[in-house]
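Enquirer: okay, structure incoming, though there's no sequence with it:
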């Protein structure tokens, strides 16, 4: 069973990973975006960590809802609302339960990914964070390590795609040959589940 401590560890591990990889995320964002993806997410997840330390919610859903709110209010551009929506919708789906099982978590994360697709209008193949998140959720039944591998593979597979959504879509064919920064940061989020669980 997964409790609030697990979800707080997940957010801390994500924050640490984003902090380590911020420069790489910004470098990926530079040719096809606003060159601020890494710095924006670093600021957002630092705020998440601070808020969780201050409030320490005792239910998994409450941890994710609080994290989502922080990202929406602290991160500029599209990534704040998208990541915030992902976590908030997942958190609301989990409700007030003190513990959740793997199946409930997978269902909640799928609800979060569906909300991201509805908000951004993106589908798999559009060269967005969805390209990492959808395969991750599909693979979650096989454990966190399987989900992390699927997300990483999905992120790498964005390189040859032409962007059809988001800032990169304005570039048309010039977006081809660049790995999507949103898919890359989404893969970091999923990989942090492995660290949080000690798998």
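Expert: The structure has been received and is ready for your questions. Quantities reported herein were computed from a predicted structural model and do not represent experimental measurements.

Enquirer: switch to C-alpha atoms for all contacts and neighbour counts from now on
Expert: OK.

Enquirer: which helices and strands does the top helix by length along the chain pack with?
Expert: Longest helix of the chain, by residue count under DSSP state H: helix 4-32. Helix 4-32 makes packing contacts with helix 37-55, helix 60-74, helix 181-197 when contacts are defined by 3 or more Cα pairs under 8 Å, 6 or more residues apart in numbering; DSSP states H and E.

Enquirer: now do the buried residues in it.
Expert: With burial defined by 16 or more other Cα atoms under 10 Å, the residues of helix 4-32 counted as buried are 4-19, 21-29, 32.

Enquirer: coming back round to it: TSV for the helices and strands packed on helix 4-32, including distance to residue 103 and mean neighbour count?
Expert: Formatted as TSV, the entries for these read as follows, by distance: least, Cα to Cα, whole Å; neighbours: other Cα atoms under 10 Å:
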stretch	distance to residue 103	mean neighbour count
helix 37-55	24	20
helix 60-74	14	24
helix 181-197	15	23
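
Enquirer: hold the first one in mind and look at this next one:
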């Protein structure tokens, strides 16, 4: 069973990963976006870590809802609301339970990803974070390592796509040949989950 501490460790691992990869995320974003994705996420996850340390929530759902709120309030551009929605909706789906099962996390994450897709009006193939999150959620019943591999492959598979959503879509065919920064950071989030789960 997964408790609040597991979810705190997941978000701390995600924050550390964003810190390490911020320059690469911004470099990817400079090709097809505003060149601020890494810096924005870094600021958001720094705020998440501070909030979790200031008053650690006692349930898995509360950990994710708090983190989602921080990302919505601290991260500029589209990624704040999208990441915030992912974590908040996942947290709300987990409810008030002190511990949740792997299966419950699978279902809750699927609800979170569905909420992101609805908010961004995106489907797989649009060259967005959905291209990493959807295969990750579909693979999660097979284990955390499978989810990580699916997310990383999904991010890589955005390279040949033409962006149909977000800032990158303004570039039309010029967006082809670049890896989507949102899918890349989403894969980092899934990899952090796999790392904490030992998968």
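Expert: Thanks, I have the structure now. These numbers were taken from a predicted model, which means no experiment stands behind them.

Enquirer: returning to what we had before: how far apart are the longest helix of structure 1 and its match in structure 2?
Expert: After superposition onto structure 2, helix 4-32 of structure 1 sits on average 0.2 Å from its aligned residues (mean Cα distance after the TM-score superposition for structure 1).

Enquirer: could you give the angle of that helix to helix 181-197?
Expert: Counting by axes from the mean of the first three to the mean of the last three Cα atoms, to 10 degrees, helix 4-32 of structure 1 lies at 160 degrees to helix 181-197.

Enquirer: next one: helix 4-32 of structure 1 to chain centre, how far?
Expert: Distance, stretch centre to chain centre, for helix 4-32 of structure 1: 9 Å (Cα atoms, centre = their mean, to the nearest Å).

Enquirer: ok, stretch 86-103 of structure 1 next?
Expert: 15 Å.

Enquirer: what of stretch 166-177 of structure 2?
Expert: On the basis of Cα atoms, centre = their mean, stretch 166-177 of structure 2 sits 21 Å off its chain's mean C-alpha point.

Enquirer: ok, and what's touching that stretch?
Expert: Contacts made with stretch 166-177 of structure 2 from outside it, assessed by Cα atoms under 8 Å, 6 or more residues apart in numbering, are listed as 32-34, 128, 159-164.

Enquirer: circling back: so the longest helix of structure 1 versus helix 60-74, what angle?
Expert: 30 degrees.

Enquirer: tell me the one of the contacts of stretch 166-177 of structure 2 nearest residue 64 of structure 2?
Expert: Within the contacts of stretch 166-177 of structure 2, the smallest distance to residue 64 of structure 2 is 21.8 Å, found for residue 128 (Cα to Cα).

Enquirer: OK, contacts around the closest one?
Expert: When contacts are counted by Cα under 8 Å, 6+ apart, residue 128 of structure 2 is found next to 122, 158, 163, 165-166, 180-183.

Enquirer: and the corresponding residue of structure 1 for it, how far from residue 141 of structure 1?
Expert: Structural correspondence for residue 128 of structure 2 with respect to structure 1 (TM-score structural alignment): residue 128. Using Cα to Cα, to the nearest Å, one gets 23 Å for the distance from residue 128 of structure 1 to residue 141 of structure 1.

Enquirer: which residue sits farthest out from the middle of structure 2?
Expert: With distances taken from the mean C-alpha point of structure 2 and given as Cα atoms, centre = their mean, the most distant residue is residue 173, at 25.9 Å.

Enquirer: am I right that that residue falls within a strand?
Expert: No - following the definition DSSP: H, G, I helix; E, B strand; the rest coil, residue 173 of structure 2 is helix and is not counted among the residues of a strand.
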